[in-house]
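> Return a 3D structure for these sequence lines:
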Amino acid sequence: MDPQAVLTLGQQAMFTLLMVAAPVLGAVLVVGLVVSLFQALTQINEATLSFVPKLLAAVAVLVIVGPWMLTTLVEFIRRVLLALPSYAV
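The predicted model follows:
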């Protein structure tokens, strides 16, 4: 396996990881900003007020986007496993 193939495979893996993690991270970021703004406006400093909505948002996004995420990861792993014989040369 030459260094170029390793770098290409690593780049594809990082891109797939970023693409799969983006919906959950984006939803948690937006909910966190909204909750922080709410806490700043009302001066309520409760730790669970920040944690619970983020957790619920992450679960909701995983329920909605989960099948796509799983399909994307399975397709990437399938491509890598099918390409292994060509890398062994």
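> From here on, just use CA atoms for contacts and neighbour counts.
Fine.
> quick one: buried residues of stretch 17-31?
20, 23-25, 27-28, 31 (16 or more other C-alpha atoms under 10 Å).
> Those in helices, which ones?
Members of the buried residues of stretch 17-31 lying in helices (criterion: DSSP state H): 20, 23-25, 27-28, 31.
> Looking at those, spot the one nearest Val80.
Of all those, Val20 has the smallest distance to Val80: 16.7 Å, by C-alpha to C-alpha.
> which residues touch the closest one?
Val20 makes contact with 69, 72-73, according to C-alpha atoms under 8 Å, 6 or more residues apart in numbering.
> Reformat the residues you listed as CSV; add neighbour count and secondary structure.
Listed next are the contacts of Val20 as CSV, based on neighbours: other C-alpha atoms under 10 Å; DSSP: H, G, I helix; E, B strand; the rest coil:
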residue, neighbour count, secondary structure
Met69, 17, helix
Thr72, 16, helix
Leu73, 17, helix
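> Now show me the structure for the sequence below, then we'll compare the two:
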Amino acid sequence: MTGTSRERLYTQKKGYGFSPALERTRQPFRARNMLTLLGLFTFTGGVFAYSMLAVKQDDFSDVPLPSTLPGVHDVTNEHKKKQ
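I've put the predicted structure just below:
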């Protein structure tokens, strides 16, 4: 059997969708694949939630901010003065 004839056993004639043979072949792995998917979503969700909570805890109130940056003029004060 060559690769193309073996492939015909598992695909539809029109080339899309799963044949009943392919459905039966994949069935034993369905539960394990769903558990793996759930584990990956849980891990990525946990990393995302942890990083969001860690960022929210940062307090930058003790960092002094310069009143003006060199080479940058404050457009908001100019706009307020015109009104």
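> what's the TM-score here?
Here the TM-score for the pair of chains, by TM-score structural alignment, normalised by the length of the second structure, is 0.41; 46 aligned residues with a C-alpha RMSD of 2.9 Å.
> got TSV for the buried residues of stretch 17-31 of the first structure, with distance to Ala60 of the first structure too?
TSV is the format used below for these (distance: C-alpha to C-alpha, whole Å):
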residue	distance to Ala60 of the first structure
Val20	15
Pro23	11
Val24	9
Leu25	12
Ala27	9
Val28	10
Val31	12
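> Looking at those residues, spot the one nearest Val61 of the first structure.
Distance to Val61 of the first structure, by C-alpha to C-alpha, is smallest for Val24 among these, at 6.0 Å.
> the helices in the second structure, which residues?
Going by DSSP H, the second structure shows helices at 3-8, 20-26, 30-56, 75-82.
> who's in contact with the last one?
Applying C-alpha under 8 Å, 6+ apart, the set of residues contacting helix 75-82 of the second structure from outside is empty.
> Tell me which residues of that helix come out buried.
Residues of helix 75-82 of the second structure classed as buried: none (neighbour count, 16+ other C-alpha under 10 Å).
> how many other residues sit next to Leu22 of the second structure?
For Leu22 of the second structure, the neighbour count with other C-alpha atoms under 10 Å is 14.
> Sorry, slip of the keys, the one I care about is Ala58 of the first structure.
Around Ala58 of the first structure there are 20 other residues, counting by other C-alpha under 10 Å.
> separation between the nearest residue to it once chain neighbours are set aside and Leu62 of the first structure?
In this structure, Ala58 of the first structure finds its nearest non-sequential neighbour in Val24, 5.6 Å apart by C-alpha to C-alpha, 6 or more residues apart in numbering. Between Val24 of the first structure and Leu62 of the first structure the distance is 7 Å, computed by C-alpha to C-alpha, to the nearest Å.
> What are the boundaries of the strands in the first structure?
With DSSP state E as the criterion, the first structure has no strands.
> residue closest to the middle of it?
Ala21 (0.9 Å; C-alpha atoms, centre = their mean).
> For that residue, give its distance to Gly32 of the first structure.
Using C-alpha to C-alpha, we find Ala21 of the first structure at a distance of 16 Å from Gly32 of the first structure.
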